[in-house]
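[1] no FASTA, just this:
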């Protein structure tokens, strides 16, 4: 596509740090061969050029927003993580409220243990804001809890995603109001002079829905959730080069 003059942006739920680690695991030269001009990370909370990785735009929750969100989630006895603002998104505070098993939460906590610290009244009061607040909920109750959280925090951007770790648990991500993949792509398109009608989006999960509805033309890969497959035309799965 890029050989034909098409600009390519990869929009991911991963943080900039997680995306960089993924590239390191894929190839010895992280920038080599990745067909992208821009990376939209943390579901639209940050935008950078590529391969230079110069930060172009970022959004954060304010300190008072973080404290309010924590209060709401505590009232629901949910487990959550508060990620520091860009570019320090790898670092987070975590809160374990639910006595029920939440293996995906513990799996992620173990994965990023060097960058994690327990939440306390002192650390919450000292917060300088956050890229996002992330709740991790077992799949059995995840969809229902997502709707409750979204209704309680309607002044924020509340986005649902499937866990990339176990492929089942529901991640509920809470961002500043302006954050979403569609809003990030809209901003980027304005910067590079591309109209909405010229944009083609390919998605695979719940956190792509706003972008899929917004773009001029949209597709989903064959291994997307059934509720998304029912609304958009499908291409081959991401394991079979559906995007190419």
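    That came through, no problem. As the structure is a prediction and not an experimental result, all values here were calculated from the model.
[2] C-alpha from now on. contacts and neighbour counts both.
    Fine.
[3] buried set for the host helix or strand of residue 25?
    Element membership of residue 25 [criterion: DSSP states H and E] is helix 16-26. The neighbour-count check on helix 16-26 (16 or more other CA atoms under 10 Å) flags 16, 17, 18, 19 as buried.
[4] ok, now stretch 217-236?
    Neighbour count says stretch 217-236 has 217-224, 228-229, 232, 234-235 buried, by 16+ other CA under 10 Å.
[5] ok, and here's another one to check against it:
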């Protein structure tokens, strides 16, 4: 269902026959989807993405990663395309390769709302510890596990990380990460969504009990929708790929969508089709088919 132009349900709408609407944009998740488990991109996938752009199809990466973790993609796909980062909190232009990335759009989580969310989670799921993702750095609460690709810049309670006089208060908050050491990941997601309600968007992409919390209405899908509207591209002209709950809205919104062979059940339910696992070039297989349809 769509309300005021935004996706509000994961229920699949009927798919427009692919043969009648050519694909103009490809949106693909990274980890577990485009990237193999060793975080590389296969030669076949690199060639498929390049062929899509050469055919006039725009390529968007859509990931929960922050912008500064996009070098792995730029290194392997020659710095082409745009990236929706932080589950929709930012859009980054990758053209030019590592070191030349620039923010095109930022959809921040207000610090007061972020702190409200942290406190609600602590009450609903005691033992929760959080981290704050800003545009240029990740800051942790004491006790938050060192599970990310970089060391934290600051370690303080969330109340201080989100204070008006915080060291980096001039940087927008893109999302809050919430970790629970004992809960089942899907149970933690359910508890968090109930506790937080419509104050923020809550999802997950990790196999652990790690939640990703963005501003209200901010998701891969809603940011992709904004970007497509700016380009005059309709949902029916978009092909999307994903594997985890943070891809559900995007897989629902796109006219053609594919859950990977290794996907979470929620992603499978949201997508209109399936493809091979990430380690078997599932994205490339579909792109090759899309390009063959244009001949």
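    Cool, the structure landed. Because the structure is predicted, anything quoted here is derived from the model rather than measured.
[6] quick one: which of the buried residues of helix 16-26 of the first structure is nearest to residue 177 of the first structure?
    Using CA to CA, residue 16 comes nearest to residue 177 of the first structure of those, at 20.0 Å.
[7] Now which residue in the second structure aligns to that closest one?
    Alignment note: residue 16 of the first structure maps to residue 67 in the second structure; criterion TM-score structural alignment.
[8] Let me know whether that match touches residue 85 as I believe.
    Yes: taking CA atoms under 8 Å as the definition, residue 67 of the second structure is a contact partner of residue 85 at 5.8 Å.
[9] Residue 278 of the second structure -> the first structure?
    Under TM-score structural alignment, residue 278 of the second structure pairs with residue 238 in the first structure.
[10] Nearest spatial neighbour of that match, chain-adjacent residues omitted?
    The shortest distance from residue 238 of the first structure to any non-neighbouring residue, by CA to CA, 6 or more residues apart in numbering, is to residue 221 (6.0 Å).
[11] quick revisit: just checking, the match of residue 278 of the second structure touches residue 223?
    Yes: counting by CA under 8 Å, residue 223 is a contact partner of residue 238 of the first structure at 7.3 Å.
[12] Kindly reformat the buried residues of stretch 217-236 of the first structure as JSON lines containing distance to residue 71 of the first structure.
    JSON lines is the format used below for these (distance: CA to CA, whole Å):
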{"residue": "217", "distance to residue 71 of the first structure": "40"}
{"residue": "218", "distance to residue 71 of the first structure": "38"}
{"residue": "219", "distance to residue 71 of the first structure": "38"}
{"residue": "220", "distance to residue 71 of the first structure": "36"}
{"residue": "221", "distance to residue 71 of the first structure": "38"}
{"residue": "222", "distance to residue 71 of the first structure": "39"}
{"residue": "223", "distance to residue 71 of the first structure": "36"}
{"residue": "224", "distance to residue 71 of the first structure": "33"}
{"residue": "228", "distance to residue 71 of the first structure": "32"}
{"residue": "229", "distance to residue 71 of the first structure": "36"}
{"residue": "232", "distance to residue 71 of the first structure": "37"}
{"residue": "234", "distance to residue 71 of the first structure": "40"}
{"residue": "235", "distance to residue 71 of the first structure": "42"}
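[13] Tell me which of the residues you listed fall in helices.
    Secondary structure from DSSP state H places 228, 229 of those in helices.
[14] Widest-spaced pair of the buried residues of stretch 217-236 of the first structure?
    Pairwise distances across those (CA to CA) peak at 19.0 Å, for the pair 217 and 223.
[15] on that earlier part again, among the buried residues of stretch 217-236 of the first structure, which lie within strands?
    The strands, defined by DSSP state E, take in 217, 218, 219, 220, 221, 234, 235 from those.
[16] what about residue 82 of the first structure, distance to residue 173 of the first structure?
    10 Å (CA to CA, to the nearest Å).
[17] Neighbour count for these two, which is higher?
    Legend: neighbour count by other CA atoms under 10 Å for residue 82 of the first structure and residue 173, higher for residue 82 (28 against 25).
[18] ok, then the element right after the host helix or strand of residue 123 of the first structure?
    Following DSSP H and E, one finds residue 123 of the first structure within helix 121-125. Downstream of helix 121-125 of the first structure, the first helix or strand assigned by DSSP H and E is strand 132-137.
[19] In the second structure, what stretch matches that following strand?
    So strand 132-137 of the first structure sits over residues 175-180 in the second structure, by TM-score structural alignment.
[20] next one: that stretch to chain centre, how far?
    Using CA atoms, centre = their mean, to the nearest Å, the distance from the centre of stretch 175-180 of the second structure to the centre of the chain it belongs to is 15 Å.
[21] Then stretch 84-91 of the second structure?
    Centre-to-centre, stretch 84-91 of the second structure and its host chain are 6 Å apart (CA atoms, centre = their mean).
[22] Just the residues contacting that stretch, thanks.
    60-67, 82-83, 92, 103-108, 174-175, 214-215, 218-224, 246 (CA atoms under 8 Å, 6 or more residues apart in numbering).
[23] Tell me which of those fall in helices.
    Going by DSSP H, the helices hold 220, 221, 222, 223, 224 from these.
[24] Counterpart of the last one over in the first structure?
    Okay, so that is residue 224 of the second structure. Checking TM-score structural alignment: residue 224 of the second structure goes with residue 185.
[25] and the helix holding residue 123 of the first structure, how far from the chain's centre?
    Worked out by CA atoms, centre = their mean, helix 121-125 of the first structure lies 25 Å from the chain centre.
[26] Then stretch 120-137 of the second structure?
    That offset, for stretch 120-137 of the second structure, works out to 18 Å (CA atoms, centre = their mean).
[27] Return the set of buried residues in it.
    121-122, 124-125, 128-135, 137.
[28] which other residues reach it?
    Counting by CA under 8 Å, 6+ apart, 66-68, 118, 138-144, 152-153, 158, 161-162, 171-181, 188, 191-192, 195-196 sit against stretch 120-137 of the second structure.
[29] Buried only: go through the residues you listed for me.
    Neighbour-count burial (16+ other CA under 10 Å) applied to the contacts of stretch 120-137 of the second structure gives 66-68, 118, 138-141, 144, 158, 161-162, 172-180, 188, 192, 195-196.
[30] Residue 53 of the second structure - how many residues pack around it?
    16.
[31] That one matches what in the first structure?
    By TM-score structural alignment, residue 53 of the second structure lines up with residue 2.
[32] Against residue 154 of the first structure, how distant is that match?
    Noted for residue 2 of the first structure: a distance of 38 Å to residue 154 of the first structure, by CA to CA.
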